[in-house]
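**Q** I'll drop the sequence and a predicted model, then ask my questions.
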Amino acid sequence: MIVINSRFLTQRITGVQRFSIELSLQIKKKLGCQVLFVSPPNILHNDLAEILEVKVIGTRTGHAWEQLDLPCFLNRTGKPLLLCMGNTAPVMYRNKVSILHDVTFLRYPKTFSKKFLMYYRLVIPWVLRTSRHVFTVSKFSLEEIVSSYKINRHKLSVVYNAVNPIFEHIGDDVLNADKYLFAVSSIKENKNFGIAVNAFKIVQKQISDLKLYIMGDMNADSFRNMGHLIDECKKDANIKLLGRVSDSDLIRYYSNAIAFIFPSLYEGFGIPVLEAQSCGTPVIASNISSLPEICGDSVLYCNPYSIEDIASKMEQIINNAELHDDLSRKGFQNTSRFSWRKSAEVVVRIINSL
């Protein structure tokens, strides 16, 4: 029996949760009744919990459930192998495999609350030390983990993200009537939200009817130093802050954009790039962190520290139809390199070896 820590079902869906959900669905297909999904009682995604046949255990929630209720259950049931896919894991339980997606919390600590940082800095070294094997989502992240924690690289493996098949081109006459660039971002420091907005304003001077649509959590209360930028965006009629949207709406926004803009300073993988490419949208992406590894020659790279360079790349993709179509074609080819099925096969193979 393999037990999967399904605390991700109690959380809002971001990249880590999407990875955990997609990989879990594939592992369920492969292993069937050989795998047991367990979760705290505060499940948000009941439809997924039903598909995975989740067993609710314990009474606590959050980290307390993970560090107390989960290991108590495992110790009572013969100490089976545990798979944890959301960075953290019960530190006192040693028969486990863990997945650490990246070390953004070390490289960009201002992105996180003091409470979050304190917990991760305390727990992550113990998780790495007490796990039998550790996965991460790119070769870039693997090297970051090795250099940050001096862990033996033979203890780590790469299991890539992928994109759900629902992400495909869907035309929309209303959105297609607008000439817009699209970004999926937040006001976290590593997402480089401000520089994308400032680059757009340069291009806007040349193309007055150009718009910028931004999807993501813009909670200025958590990042007060960025609140002024959000206020500026709200005053610009050509910038639309969409907040969080459903997957169906996200697909439409991707599909009908001139280009997808992703000038991130630090990414363990960068799922939004593959989502945009699956919808046929050309991508302008940062030339650092994991993105060259994930994107190859399928995107138009930009210097994420240069407003002028990002603006120049925006103008290129808007004014050069041949470049636009070439990147769209290469994007489709790039996404075919990744699949949740293949990633699940990597995980299952190593789990079986343990």
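**A** Yep, it's here.

**Q** For the rest of this, base every contact and every neighbour count on C-alpha atoms.
**A** OK.

**Q** For the stretch 151-300 of the chain, just list every one of the strands.
**A** 156-158, 180-184, 211-215, 239-243, 259-262, 283-286, 300-302 (DSSP state E, counting those that start in this stretch).

**Q** Quick check: which of the ones you listed is nearest to I350?
**A** Nearest of those to I350, taken as Cα to Cα: strand 156-158 at 9.0 Å.

**Q** elements contacting the closest one?
**A** strand 133-136, helix 139-149 (3 or more Cα pairs under 8 Å, 6 or more residues apart in numbering; DSSP states H and E).

**Q** how about 10 Å then?
**A** Packed against strand 156-158, as judged by 3 or more Cα pairs under 10 Å, 6 or more residues apart in numbering; DSSP states H and E, are the following elements: strand 96-99, strand 133-136, helix 139-149, helix 340-353.

**Q** returning to that earlier point: looking at the strands of the stretch 151-300 of the chain, spot the one closest to V174.
**A** Nearest of these (Cα to Cα): strand 180-184, 11.8 Å.

**Q** Tell me how far the closest one lies from the chain's centre.
**A** Distance, stretch centre to chain centre, for strand 180-184: 17 Å (Cα atoms, centre = their mean, to the nearest Å).

**Q** before we move on, what about stretch 326-341?
**A** Per Cα atoms, centre = their mean, the displacement of stretch 326-341 from the mean C-alpha position of its chain is 17 Å.

**Q** Next, the buried residues of that stretch.
**A** L327, S328, R329, K330, G331, F332, N334, T335, F338, S339, W340, R341 (16 or more other Cα atoms under 10 Å).

**Q** The first one: what's it in contact with?
**A** For L327, the contacting residues are 259, 277, 280-284, 297-300, 317, 321, 333, by Cα atoms under 10 Å, 6 or more residues apart in numbering.

**Q** just curious, which of these is nearest to E168?
**A** Closest to E168, out of all of those and judged by Cα to Cα, is G280, at 7.3 Å.

**Q** for comparison:
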Amino acid sequence: MSLPRILLDCESLKDRNSGFSHFVVPLAHELIRQNTRYQLYCYVPPQEVGGLGRQGVRYLTQRSFHKYFNPASYGLRLWHATSQLSWYVPTSPLTKVVLTVHDLNFLHENPDERTYTRQLAMVRRNIRRADYLVTISDFVRQDILRHADLLGYTGRQPLRYVPRGVEDLASVPLGHVPAYVPRRPFLFGLGTINSKKNYHVLAALLQGTDYELVLAGSFAEADYVATIRAAAAQAGAADRVTVLTRISEADKTWYYQHCLAYMQPSLAEGFGLPVVEAMQLGKPVFLSRLTSLPEVGGAAAYYFDDFSPEHLRQALAAGLARHSPARAAEAQAQARQFSWAQAAADYLTVYQELLGR
């Protein structure tokens, strides 16, 4: 008797550096390792066929025209759409759909009207098609409930929070140094460099100190980089801000290891992966209290209650003075809660609930 066929949407592998890829790849590997009930397919761009291995998985090749003529799915019992903004949903109405919702940041960021309208339409379409909704943080689950009418969520589908996993940081090769080595104690921030990240407020922390600020991301919006540099100039620290893009994994780990503190003053986050990575090393992390960040950082993090320069400086000084080996151990314990093995096991339970086996 053949096993039921299920599919994991891995279309995001078109960019291995994207945040969605950092979700899909480790989840796929764990599903392949743990799965015994289903024939697992991964839906991938042509160049990624075989990229997740050959044992325990088959592949369906993604094509750009699938946005308009959806991929054939009549042999599939279940389709796992791994992003709330996915273009790709199954044609067959008999195929069950699990939808992972990473964030509803467009409701919190005040984007331009075109972006807001486009993202809302996509999220509404995917929620209506889904048979089961999963969120990567409890904040996002609550966000769906708060905005149920706007999103078209009627409550007919189960809605569950499955904490995403976080991979252990790769070790840094002996003697490795990044292309840019800070010359002073430095604060580090990681993530797409745009207004949502709110990095420009950190310039106040350079005033009256000898600190540097190093920001790294897969992409940097030029207008927002200009905003950051203007804030640094106003603080008298124009030469102490460095913006990097597409750094290597080894460089990333090096910056975590050597920074004075990790900073994430974001206005909106669906999760906060770098927060967990920094806590894996026991680093002091300083976060906003907005959206999902308090859930991720827990009691092990330090928080900005507002973004006034005086408060930012006071919070940083107090947190650095408080940090200790015991606090570092608390941060590492908090980070260990986010396991890919557990996330995959939880998703397999979701699949079983939908398929009844």
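**A** Arrived safely, thanks for sending. Since the model is a prediction, treat every value here as computed from it, not as a measurement.

**Q** Mind telling me what L215 of the second structure corresponds to in the first structure?
**A** The equivalent of L215 of the second structure in the first structure is I214 (alignment by TM-score structural alignment).

**Q** For the stretch 101-250 of the first structure, just list every one of the helices.
**A** Here the stretch 101-250 of the first structure has its helices, by DSSP state H, counting those that start in this stretch, at 104-107, 114-130, 139-149, 173-176, 193-206, 227-235, 247-255.

**Q** so which of those helices comes closest to M218 of the first structure?
**A** Across these, M218 of the first structure has its closest neighbour in helix 227-235 (7.7 Å, Cα to Cα).

**Q** How far off centre is the closest one?
**A** Here helix 227-235 of the first structure is found 25 Å from its chain centre; the criterion is Cα atoms, centre = their mean.

**Q** Then stretch 197-210 of the first structure?
**A** Stretch 197-210 of the first structure sits 28 Å away from the centroid of its parent chain (Cα atoms, centre = their mean).

**Q** likewise stretch 347-357 of the second structure?
**A** Centroid separation for stretch 347-357 of the second structure versus its chain: 24 Å, with Cα atoms, centre = their mean.

**Q** How many neighbouring residues does S86 of the second structure have?
**A** S86 of the second structure is flanked by 18 other residues according to other Cα atoms under 10 Å.

**Q** no wait, S157 of the first structure
**A** S157 of the first structure, neighbours per other Cα under 10 Å, totals 19.

**Q** Aligned against the second structure, show me the partner of it.
**A** Per TM-score structural alignment, S157 of the first structure is aligned with R160.

**Q** Might one say that its match is in contact with R141?
**A** Yes. Between R160 of the second structure and R141 there is a contact under Cα atoms under 10 Å: 7.1 Å.

**Q** thinking again about what came up before, who's in contact with the match of L215 of the second structure?
**A** Contacts for I214 of the first structure (Cα under 10 Å, 6+ apart) come out as 181-186, 193, 197, 233, 239-244, 253, 261.

**Q** where's it relative to C233 of the first structure, distance?
**A** To C233 of the first structure, I214 of the first structure is 10 Å away according to Cα to Cα, to the nearest Å.

**Q** Tell me the one among the contacts of L327 of the first structure nearest to E50 of the first structure.
**A** Q277 (30.8 Å).

**Q** What does that closest one correspond to in the second structure?
**A** Using TM-score structural alignment, Q277 of the first structure lines up with M279 in the second structure.

**Q** Quick check: nearest residue in space to that match, chain neighbours excluded?
**A** Excluding the flanking residues, the one nearest M279 of the second structure by Cα to Cα, 6 or more residues apart in numbering is A331, at 4.9 Å.

**Q** repeat for R229 of the second structure
**A** The shortest distance from R229 of the second structure to any non-neighbouring residue, by Cα to Cα, 6+ apart, is to A238 (6.3 Å).

**Q** Show me what the one you found aligns to in the first structure.
**A** Counting by TM-score structural alignment, A238 of the second structure corresponds to D236 in the first structure.

**Q** can you check L190 of the second structure too?
**A** Aligned by TM-score structural alignment, L190 of the second structure pairs with V184 of the first structure.

**Q** Identify the residue nearest the match of S157 of the first structure in space, chain neighbours excluded?
**A** That would be V134: by Cα to Cα, 6+ apart, it lies 4.9 Å from R160 of the second structure.

**Q** these two touch, right, K188 of the first structure and F105?
**A** No. K188 of the first structure is beyond contact range of F105, at 11.2 Å (criterion: Cα under 10 Å).

**Q** Just want to know which of those two has more residues nearby.
**A** K188 (20 against 15).

**Q** Check the gap between that one and K114 of the first structure for me.
**A** Distance, K188 of the first structure to K114 of the first structure, by Cα to Cα: 14 Å.

**Q** residues contacting the alignment partner in the second structure of K30 of the first structure?
**A** K30 of the first structure maps onto Q34 of the second structure when the alignment is built from TM-score structural alignment. Residues in contact with Q34 of the second structure, defined by Cα under 10 Å, 6+ apart, are A28, G56, A341, A344, A345, L348.

**Q** closest to Y153 of the second structure among those residues?
**A** L348 (23.3 Å).

**Q** what's the burial count for that closest one?
**A** If we define neighbours as other Cα under 10 Å, then L348 of the second structure has 18 of them.

**Q** quick one, what contacts it?
**A** By Cα under 10 Å, 6+ apart, the contact set of L348 of the second structure is L31, Q34, N35, T36, R37, Y38, Q342, L354.

**Q** Surely D217 of the first structure is in contact with L242?
**A** Yes. D217 of the first structure lies in contact with L242 (Cα under 10 Å); the separation is 8.7 Å.

**Q** Would you agree P272 of the first structure is in contact with K191?
**A** No. Counting by Cα under 10 Å, P272 of the first structure sits too far from K191 to count as a contact (12.0 Å).

**Q** Now for these two: what residues contact both?
**A** With Cα under 10 Å, 6+ apart, P272 of the first structure and K191 have common neighbours V184, S185, F262.

**Q** Out of those residues, who's the most crowded?
**A** Top of the shared contacts of P272 and K191 of the first structure by neighbour number is F262, holding 27 neighbours under the definition other Cα under 10 Å.
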